[in-house]
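Undergrad: Just the structure for this:
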Amino acid sequence: MHLEPADAGEVSLWLSDAEFDRPTSDLIERLGGDEELLLALQLSGFADRDWNPVAEELARYGLAVITSWIHKRTIFSKVKRRTGYGLPTLVDWPGDQHTVVELADDVVIEALSYFKNNVLIAGKWDPTKGASLRTYFIGQCLFRFPNCYRRLFDAELLRRTNEIIADDDSIALVARTLHGIEDAVITSDAVRHALRSITTPRARSALVMHAQGYPYQEIADYLGIAGGAKAIENMITYQKKRARRSS
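TA: The predicted structure follows:
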């Protein structure tokens, strides 16, 4: 699912350099400050020779900030506050350094492209409103975070689902759970139809775990689903009804 913020060009002043736990770079100051830097970029038509050093500095700064926030798990509350998007979470993910770095890289790369083309070139950043160039860029990183995060999150859920579905018997359990099939023999067509009817990786994981006898609360904890046992029960009930309507 691709998320589009209502206004990705506005960054409220609650963001500040002090919040980043990171010394501010002096590149912009060396180049004359935010307004002078923007004017130089505009006069050159954002030529690579002028834009690339700025992009590299913003990328280094953005990576330091976003990586730190992911590690501290404060990124989710900051994204919610700035964009309004609440994101699903897993207690133990992302935890490994490789995934954290991959996520931060994706966020910064997308933010740089958007920042250049849709903010700076489009003239949406107004330095007189109080948000510095760095602050505004971090705001864009927060707007880009949900889509980047969901791609990796869905891939992680699929990986966990594949771990849970270890054999044909497990898949057959899903088919029986969805369709109420009592016969011990489950055809391959029934299995394929059952799996196609599941709408999301999280729902698939929940159904497989439910079919294997896991309690609702344990499923919710494993998949990081807010609402706990009741949310899982509602999800499974919905998927069963949907599968039976489509059969």
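
Undergrad: all contacts plus neighbour counts: C-alpha atoms, from now on.
TA: Noted.

Undergrad: middle-most residue in this protein, spatially?
TA: The centre of the chain sits closest to residue 149, judged by Cα atoms, centre = their mean, with a distance of 1.9 Å.

Undergrad: Next one: the residue nearest to residue 242 when sequence neighbours are not counted from residue 207, what distance?
TA: Once flanking residues are discounted, residue 242 sits nearest to residue 197: 7.2 Å by Cα to Cα, 6 or more residues apart in numbering. Distance of residue 197 to residue 207, given as Cα to Cα, to the nearest Å: 11 Å.

Undergrad: When those two are compared, which one has more neighbours?
TA: The neighbour comparison of residue 197 against residue 207 (other Cα atoms under 10 Å) goes to residue 207, with 29 against 18.

Undergrad: got a list of what that one touches?
TA: With contact set as Cα atoms under 8 Å, 6 or more residues apart in numbering, residue 207 has these partners: 174, 177, 236.

Undergrad: Overlap in contacts, residue 197 and residue 207.
TA: Shared contacts of residue 197 and residue 207, counting by Cα under 8 Å, 6+ apart, come down to nothing at all.

Undergrad: Could you give the separation of stretch 112-130 from the chain centroid?
TA: Shown here is stretch 112-130, whose average C-alpha point lies 23 Å from the average C-alpha point of the whole chain (Cα atoms, centre = their mean, to the nearest Å).

Undergrad: again, but for stretch 99-114
TA: The chain centre lies 11 Å from the centre of stretch 99-114; the measure is Cα atoms, centre = their mean.

Undergrad: Also this sequence, please, to line up against the first:
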Amino acid sequence: MKDDLDRTDPWEAPGRGRPEDLQRRSGDQEVVRLLAQDGFRGPRYDRFVEELARYGISVLRAWMHSGFIFRLAAERGFGLGPHERELRELASNSDLREELATMTVACALARFRQQALIEGGWTCEGGASITTYFMGACVYDFPNEFRRYRASEERHRQALKRQQEVYESPISPLSTDGEALGRLHVLGVLESISDPRARAVVALAFDGYTQDEIQQLLDAPSVRAIEGLLYRWRKTKRDAEDDEGDQRG
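TA: Next comes the predicted model:
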């Protein structure tokens, strides 16, 4: 169902240029009047928000699938300049579209409630239906969510690049004996770590990165997560060394 929505006409502005435009906006005005009686909260408002969010996510997914979202953002002064790689990823990755659409709608809803409903920013005379007005709000919030995704992807690429340099680059014949032995030791340690994320953390730690820097490079949830991972690795390493010592004894 979602993939079908992704292939629909990307510009789905409800009521725009249609004869029923005024009737639609009059209906929206009555809905807003009823919601205002409840203070824009409660069961009736929750149902309204649920339907609006479902609609917003569907349309945003379609706009991302086609790349049309970037044209809309550019028209509002947000020159995101997506790479061809990013456009391909958005067109092919349904989960990514769902994540970005959901986050964008979540951010837009709070501002929409305050500015459009409570403060009266939306009016029947304004020329846009409620859904069209809300999609405009989503277009303003999408750039921040896309930039967060782009920054996260860049940190991940940089971390993988550093891991590859440490883990896979050959030992130069010009290296000193000490450098070569140190390199071999690091490679031996990394080869013993089966978890790719743990291997990346240890590789970066060997390379002199602080735990704060590792957390940012790998987009980990917190520095404590990095600390815990390093602690578990060191403990496993010590236990293995103790077992090896007992066997020798």
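
Undergrad: before we move on, the earlier item: which residue in structure 2 aligns with the residue nearest to the centre of structure 1?
TA: Superposed on structure 2 with TM-score structural alignment, residue 149 of structure 1 falls opposite residue 146.

Undergrad: Is that match in contact with residue 102, as I believe?
TA: No - distance between residue 146 of structure 2 and residue 102: 11.9 Å, which falls outside the contact criterion (Cα atoms under 8 Å).

Undergrad: Do I have it right that residue 146 of structure 1 meets residue 85?
TA: Yes - applying Cα under 8 Å as the test, residue 146 of structure 1 and residue 85 come out as touching, 7.4 Å apart.

Undergrad: Kindly point out which residues are neighbours of both of these two.
TA: In contact with both residue 146 of structure 1 and residue 85: residue 79, using Cα under 8 Å, 6+ apart.

Undergrad: now that we have the contacts of residue 207 of structure 1, which one has the most neighbours?
TA: residue 174 (27 neighbours).

Undergrad: so where does that residue fall, helix or strand?
TA: Secondary structure assignment for residue 174 of structure 1, by DSSP states H and E: helix 168-179.

Undergrad: May I see the buried residues of that helix?
TA: Going by neighbour count (16 or more other Cα atoms under 10 Å), the buried part of helix 168-179 of structure 1 is 171-179.

Undergrad: what's the helix or strand just after it in contact with?
TA: Next along the chain after helix 168-179 of structure 1, taking DSSP H and E as the criterion, comes helix 188-196. Counting contacts by Cα under 8 Å, 6+ apart, the residues outside helix 188-196 of structure 1 that touch it are 171-172, 174-175, 178-179, 204, 243, 247.

Undergrad: If we only consider these, which is nearest to residue 42 of structure 1?
TA: Proximity to residue 42 of structure 1 was ranked across these by Cα to Cα; first place goes to residue 204, at 50.1 Å.

Undergrad: thought the closest one was touching residue 161?
TA: Yes - applying Cα under 8 Å, one finds residue 204 of structure 1 in contact with residue 161, separated by 7.0 Å.

Undergrad: between these two, who's got more neighbours?
TA: Counting neighbours by other Cα under 10 Å for residue 204 of structure 1 and for residue 161 shows that residue 204 has the greater number, 24 against 20.

Undergrad: quick one: what helix or strand has the more buried one in it?
TA: Using DSSP H and E, residue 204 of structure 1 maps to helix 201-211.

Undergrad: just checking, next helix/strand downstream of that helix?
TA: Proceeding C-terminally, helix 201-211 of structure 1 gives way to helix 216-223 as the next helix or strand, assigned by DSSP H and E.

Undergrad: Helix 201-211 and that next one, what's the angle between them?
TA: When axes from the mean of the first three to the mean of the last three Cα atoms, to 10 degrees is applied, the directions of helix 216-223 of structure 1 and helix 201-211 differ by 140 degrees.
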